[in-house]
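Q: Quick check, what structure comes out for this input:
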Amino acid sequence: MQTYDFVIVGSGSAGCVLAERLSASGRFSVLVLEAGGSDRRFYVQMPLGYGKTFYDPAVNWNYKTEPDPGLAGNVDHWPRGKVLGGSSSINAMVWIRGHPADYDAWRDQGNPGWGFEDLLPAFKAIEDNEAGASRLRGKGGPVHVTDCTKLVHPLTGRYLEAAGQAGLSLNPDFNGETQEGVGVYQISTRDGRRMSAARAFLRPAMKRKNVRVETNALATRIIFEGKRAVGIEYEQNGASQTVRAGREVILSAGSINSPQLLQLSGVGPANHLKNLGIDIVHANENIGRNLEDHVGINYTFEGREATLNQTLRPWWGKLLVGMQYLLLRTGPLSLSMNAGGGFFRTDPALPRPNMQLYFQAFSTVKTKAGERPILTPDNWPGFSIGLSNCRPTSRGEIMIRSNNPRDYPKIVANAYSTDEDVAEMLAAVKFVRKIAAQPAMADLIVREVMPGPSITSDEDLILDFRKRSGTVYHPVSTCRMGPDPATSVVDPRLKVHGLDGLRVIDASIFPDNISGNTNAPSIMTGWKGAELVLADHI
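A: As a prediction, the model looks like this:
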């Protein structure tokens, strides 16, 4: 059995950072096990290519939830990256840290060192922000953050003007002094290519002699000696392999796969595991529970002016933007579908925004099977205003179905399962219509296509967003951090309660979800986690 100082399960947003940081000094050997394959694929590297990877089993786990009563009984599609870079290789690249108060709330729940000012140095060290360095922004870090202000579709300006007329201020930087307001999203790209965690961290680390990365290596079980994790069992090319961790096993497999692997290894809710014939190594009822996710919906409009629909739908348009991208690395294919956006409060009495906005200068009412219809939009001028909740109160769970590592776990999302979540979404969709009704946008709109002008009563609006809402791909908290083993899975140093030699370092440790997209906070968690690990192995 080969031995490495650190064995990292998962090469996602956090795992890539860990591999780079833990190997940088040359003192420690690092093995990374990734269930997927290489990220050197055209549609992974091309930013708008995530429309092609949305259902692609070569790079995507393609999880499905259980039928959700909160979503009118619908089964929700949960894409998760199964590739070097994890979900950072197939996401929409919007670079949002979250509201500072989110992290202060983590700290105040008994997690010292996790307040915003504690984490700000990590965020700054990660960034190479095109807008330059400041007290809050970093320059020269591994992740290049692109300012898209001059690159987005001109229709974005109409959206920003209308949102201002509806009462929202213009915000040039959602990661700056304030989060509230509307503006153009910054994205994690560089020179027209996706800046995934693999590109920023793992690829440089792979050049070192003390780093080994195994792809197509599915971790099947954590190996324990008593209460200490000492290695990982994994399958690769049809054969079972084992590897030993001389110092620590680190799970960075994400909010679905980290709790799954713990449960398969006998760590989790005791009765559930016993019923599946799994011997208990350590009982903890929280593993897989406390699942939080952001849920969103789009309102779609037909416009009087050309949108990206007229560029991306016809064959000649595809040819044009394709040549533009291949030759110059510019144009629509070099960007995210989310051009503008913002944050607002559904109730002025709230201390911080509770809703996130997304503006898309195209529409996709008619979908194409097997593909997210970014590259095949509607044949009429259309655009969408989307939104998602920032801090939902609904909670779900992720539980293994069997003791077979290849069986997908049961995902119970429980979207809109609280009155609070329903009430704030109702207020939020009404505000979207308020934006659309402002002079800057009203003259542009021919009609509201989805849900349509016949949907007006509160009851109909609620039924509509139950039918049409879905995840915005930010599941967290299934191995949540906290000081009390009765309510959490890992301690503030990300060590699994009750066990030795084992940490979880990924978005599953978030005590609560953050206000915004989760990729930047996941990368930060990898950076912070590496600091904690290194401090214990000086």
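
Q: rest of the way, CA atoms for contacts and neighbours
A: Noted.

Q: Return the list of helices and strands in contact with the helix or strand containing residue 119.
A: Per DSSP states H and E, residue 119 falls inside helix 116-126. Helix 116-126 sits against helix 100-108, helix 519-535, with contacts defined as 3 or more C-alpha pairs under 8 Å, 6 or more residues apart in numbering; DSSP states H and E.

Q: what about residue 452, how many residues close to it?
A: Residues near residue 452, counting by other C-alpha atoms under 10 Å, number 12.

Q: One more: residue 485?
A: For residue 485, using other C-alpha under 10 Å, the count is 16.

Q: about what we covered before: winner for burial among the helices and strands packed on helix 116-126?
A: helix 519-535 (a mean of 23; mean count of other C-alpha atoms under 10 Å).

Q: returning to what we had before: what does the helix holding residue 119 rub up against?
A: The contact list for helix 116-126, computed with C-alpha atoms under 8 Å, 6 or more residues apart in numbering, reads 100-104, 113, 136-143, 524, 527-528.

Q: Also stretch 224-242?
A: 1-2, 7, 216-223, 243-249, 281-282, 498-502.

Q: Now with 10 Å, please.
A: Identification of contacts with stretch 224-242 by C-alpha atoms under 10 Å, 6 or more residues apart in numbering yields 1-4, 6-9, 33-35, 214-223, 243-250, 265-266, 281-282, 405, 498-503.

Q: Between the two ends of it, how far is it?
A: Distance across stretch 224-242, first residue to last, is 12 Å (C-alpha to C-alpha, to the nearest Å).

Q: Residue 385: what's its closest spatial neighbour, skipping adjacent residues?
A: Excluding its sequence neighbours, the residue lying closest to residue 385 (C-alpha to C-alpha, 6 or more residues apart in numbering) is residue 359, at 4.7 Å.

Q: The one you found contacts residue 382, correct?
A: No: the criterion here is C-alpha atoms under 10 Å, and residue 359 misses it with residue 382 at 11.5 Å.

Q: now the other sequence, so there's something to compare against:
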Amino acid sequence: MRTLLLGAFGILSSNALQFYTSPQSLPRTAYDFVVIGGGAGGSTVAARLSQRPNVTVLLVEAGGSPEGILATEIPYLGVALQGSALDWNYTTTNQTGLLGRSMAYERGKVLGGSTILNLMTWNRGSDDTWDDIARKSTADDWAWPAIDPFYRQTSHLVPPADGRDVTGKEIPEAHGTGPVQVSVPGFPTEIDDKVLNASLTLGSPFEFNPDLNDGRTVGTGLLQSSIGGGERSSAYSAYLRPALNAQRPNLYVLVNTQATKLIQTGSNSVTPVFRAALLSQGPNSTTYRVNATKEIILSAGVIGTPALLQLSGIGGGNFLRSLQIEPLVELSDVGRGMQDHPLVPMYFHVNSNQTFDHVFGNVSVLAALEAQWNASHTGILTNSPGNTQGFMRIPANSSIFEKFGDPSSGTNAAHLELIFVYSFAPLGAIPPQMGSFLSVLAIVVSPLSRGSVHLKTTNPFDSPLINPNYLGHDFDAAAVIVAMRNAFKLVASSDFDGLIGDPLENFITANSSDDDLLTYARNVSGTVNHGCCTCSMSPNNAIWGVVNPDLRLKKVDGVRVVDASVFHKIPECHIQALVYTLAEKAVDFIDKQYFPA
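A: Model (predicted):
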């Protein structure tokens, strides 16, 4: 295991990698680009921009380095990081659609951001998802044919950790040559083929899809994850660590430091210019200023980006005045429109001793598996918790669309998702002390519920008010019932004969009424942690939205946003691959503006 050593002069050193650990230790106060946030967006942008030797880049991350933390490398152990010091440990507001419950809201506070503690699912989004972004922003730059090369710059397909032949269960031509490593599960389970065979047996809406990253994110297939050689492939390991290993003298990485405010530095005609930021390491710490000669790039995420803008006087004027913040730029949509994917865990007893339930319940078993991983990067721990996933559309003749219309981006995009986990997935529930389980996670991936992120106080170190508004729209409530019934239908397939046992005690069944299913969902629903849309993209001249199609902040010069907050609606899939793609495209925008050929 790598170790961390605190060096002199405020530099954190690990295996020759160097990070500045305090603002006062930085050798300069001005950089061409100041990137705030070291997640998928920020790490990608900082790594790509610093490839230009004459361009100086400062990357500011509120957390530390993941170097030396074994759980950030072993895929299956990523769940143990949620709620740790590498997590912002946010909590949502009480959710009306969840009967007044609030819940933990995981976000990575570490170099690599949420790619360090997410469950690694890799979906690039359907062609329709990207074409819808282009339509909504009236910018052909975002349509799939134009985005395809930028997606291919993000990642490449690698063999699973066990090296088995997976011909026909992935399409290599659908993938690129970028730094993130992507693979199907490295440790197959006995239910993988059962799920895939059931999709063939049942057909629509479960039809088999050999590669969910081939343009149509509908169907059932092996789950692809950001895992290579049995190890998590994160924004840190894929983008940032190689840049640091290259010892680029123009890349400065500052950790354990939070941006607390953007500073207006002038104006161009009537447009205010913001090219400075204040940095601090805590509520009682000294504040330091850094300057960007070209741009500040906000990659602080769905929570951090709108909160920082509001702290800087950019947002809805009436709201800012209510907190005694002077409004400098009127952008009322800052913090509005938050969306996320609600998740309902469904539990089934199974007649098998081959589930993963024994792993975390037995210290000696877990130790042996860690030893195996250390020795060969093989075994159960090379997996994410789920091996298979299915995306489904609600039938076109469903009455649900008569009332609400179709919220999806098109027929290549889904409304619902099922993920199959061969163990009891706690997700807020206490695992039974004994037994073997199959958890099916039923998800609405095209929700209509909208929430918000707004400051609670003017203290930048206080958590904002986070309201994803789960199951707050009647469409979502109706759709989650369809998702749950789909789960019951699939596990009732003849392909599961002899495996599925009695339902979990006090659990809903296939014969439960719609009302009972919805009550269950409201009582147990969690989240897939795909928050987005709090700084949405809109056409250049639109009076709504927060950023223009080139991701520059509206009504402001000097600020660009590169994270999941810019989506105008939530993509109908897991979103980390889309954020990497967004960041690669952002670098192209920056290159064309500042470094034309």
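
Q: Give me the TM-score for these two chains.
A: Overlay of the two chains. TM-score (TM-score structural alignment, normalised by the length of structure 1): 0.94; 529 aligned residues with a C-alpha RMSD of 1.9 Å.

Q: tally of neighbours for the alignment partner in structure 1 of residue 191 of structure 2?
A: Taking TM-score structural alignment for the superposition, residue 191 of structure 2 sits opposite residue 155 in structure 1. By other C-alpha under 10 Å, 21 other residues sit near residue 155 of structure 1.

Q: ok, now which ones touch residue 155 of structure 1?
A: Residue 155 of structure 1 touches 305-308, 339-340, 359-362, 383, 441, 444, counting by C-alpha under 10 Å, 6+ apart.

Q: Same question for residue 428 of structure 2.
A: Residues in contact with residue 428 of structure 2 (C-alpha under 10 Å, 6+ apart) are 103-104, 345, 524-526.

Q: So of those residues, which two are at opposite extremes in space?
A: Farthest apart among those by C-alpha to C-alpha are 104 and 345. That separation is 15.9 Å.

Q: quick one, which of those two is more surrounded?
A: Using other C-alpha under 10 Å, the more surrounded residue of residue 104 of structure 2 and residue 345 is residue 345, with 25 against 17.

Q: what's the counterpart of that one in structure 1?
A: Matched by TM-score structural alignment, residue 345 of structure 2 corresponds to residue 298 in structure 1.

Q: hang on, isn't its match packed against residue 356?
A: No: under the criterion of C-alpha under 10 Å, residue 298 of structure 1 makes no contact with residue 356, lying 11.8 Å away.

Q: which neighbours do the two share?
A: Both residue 298 of structure 1 and residue 356 are in contact with 386-388, where contact means C-alpha under 10 Å, 6+ apart.

Q: Mark which of the residues you listed are buried, thanks.
A: By neighbour count, with 16 or more other C-alpha atoms under 10 Å, these hold 386-388 as buried.

Q: now those in TSV, with secondary structure?
A: Listed next are these as TSV, based on DSSP: H, G, I helix; E, B strand; the rest coil:
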residue	secondary structure
386	strand
387	strand
388	strand
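
Q: Let me have these in TSV, adding distance to residue 22 of structure 1 as columns.
A: Below are these laid out as TSV (distance: C-alpha to C-alpha, whole Å):
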residue	distance to residue 22 of structure 1
386	39
387	38
388	35
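
Q: List just the nearest of those to residue 19 of structure 1.
A: Using C-alpha to C-alpha, these come closest to residue 19 of structure 1 at residue 388, 32.4 Å.

Q: quick one: what's aligned to the closest one in structure 2?
A: Checking TM-score structural alignment: residue 388 of structure 1 goes with residue 443.

Q: same question, residue 518 of structure 1
A: Aligned by TM-score structural alignment, residue 518 of structure 1 pairs with residue 575 of structure 2.

Q: my guess is that match meets residue 119, correct?
A: No: applying C-alpha under 10 Å as the test, residue 575 of structure 2 and residue 119 come out as separate, 11.4 Å apart.

Q: can you list residues touching both of those two?
A: By C-alpha under 10 Å, 6+ apart, residue 575 of structure 2 and residue 119 have these common neighbours: residue 529.

Q: Okay, and the match of residue 345 of structure 2 sits in which element?
A: strand 295-303.

Q: Return the distance of that strand from the chain's centre.
A: In terms of C-alpha atoms, centre = their mean, to the nearest Å, the centre of strand 295-303 of structure 1 is found 21 Å from the chain centre.

Q: how close does that strand sit to structure 2?
A: Following the fit onto structure 2, the mean deviation recorded for strand 295-303 of structure 1 is 0.9 Å by mean C-alpha distance after the TM-score superposition for structure 1.

Q: Does anything pack onto that strand? Which helices or strands?
A: Helices and strands touching strand 295-303 of structure 1, by 3 or more C-alpha pairs under 10 Å, 6 or more residues apart in numbering; DSSP states H and E, are strand 355-360, strand 382-389, helix 419-436, strand 445-450, helix 458-468, strand 470-471.

Q: got the angle for it vs strand 382-389?
A: Strand 295-303 of structure 1 and strand 382-389 are oriented at 160 degrees to each other (axes from the mean of the first three to the mean of the last three C-alpha atoms, to 10 degrees).

Q: just checking, next helix/strand downstream of strand 295-303 of structure 1?
A: For strand 295-303 of structure 1, the succeeding helix or strand toward the C-terminus, using DSSP H and E, is helix 309-312.

Q: isn't residue 83 of structure 2 right next to residue 106, touching?
A: Yes: here residue 83 of structure 2 reaches residue 106: they are 7.1 Å apart, a contact under C-alpha under 10 Å.

Q: what sits in contact with each of those two?
A: Common neighbours of residue 83 of structure 2 and residue 106 (C-alpha under 10 Å, 6+ apart) are 89-90, 117.

Q: one step back: out of the helices and strands packed on strand 295-303 of structure 1, nearest to residue 398 of structure 1?
A: Set against residue 398 of structure 1 and scored by C-alpha to C-alpha, those come closest in strand 470-471, at 15.0 Å.

Q: Could I get the contacting residues of residue 165 of structure 1?
A: With contact set as C-alpha under 10 Å, 6+ apart, residue 165 of structure 1 has these partners: 159, 434-435, 437-441.

Q: let's see it at 6 Å
A: Shown in contact with residue 165 of structure 1 (C-alpha atoms under 6 Å, 6 or more residues apart in numbering): no residues.

Q: Tell me the residue in structure 2 aligned with it.
A: Aligned partner of residue 165 of structure 1 by TM-score structural alignment: residue 201.
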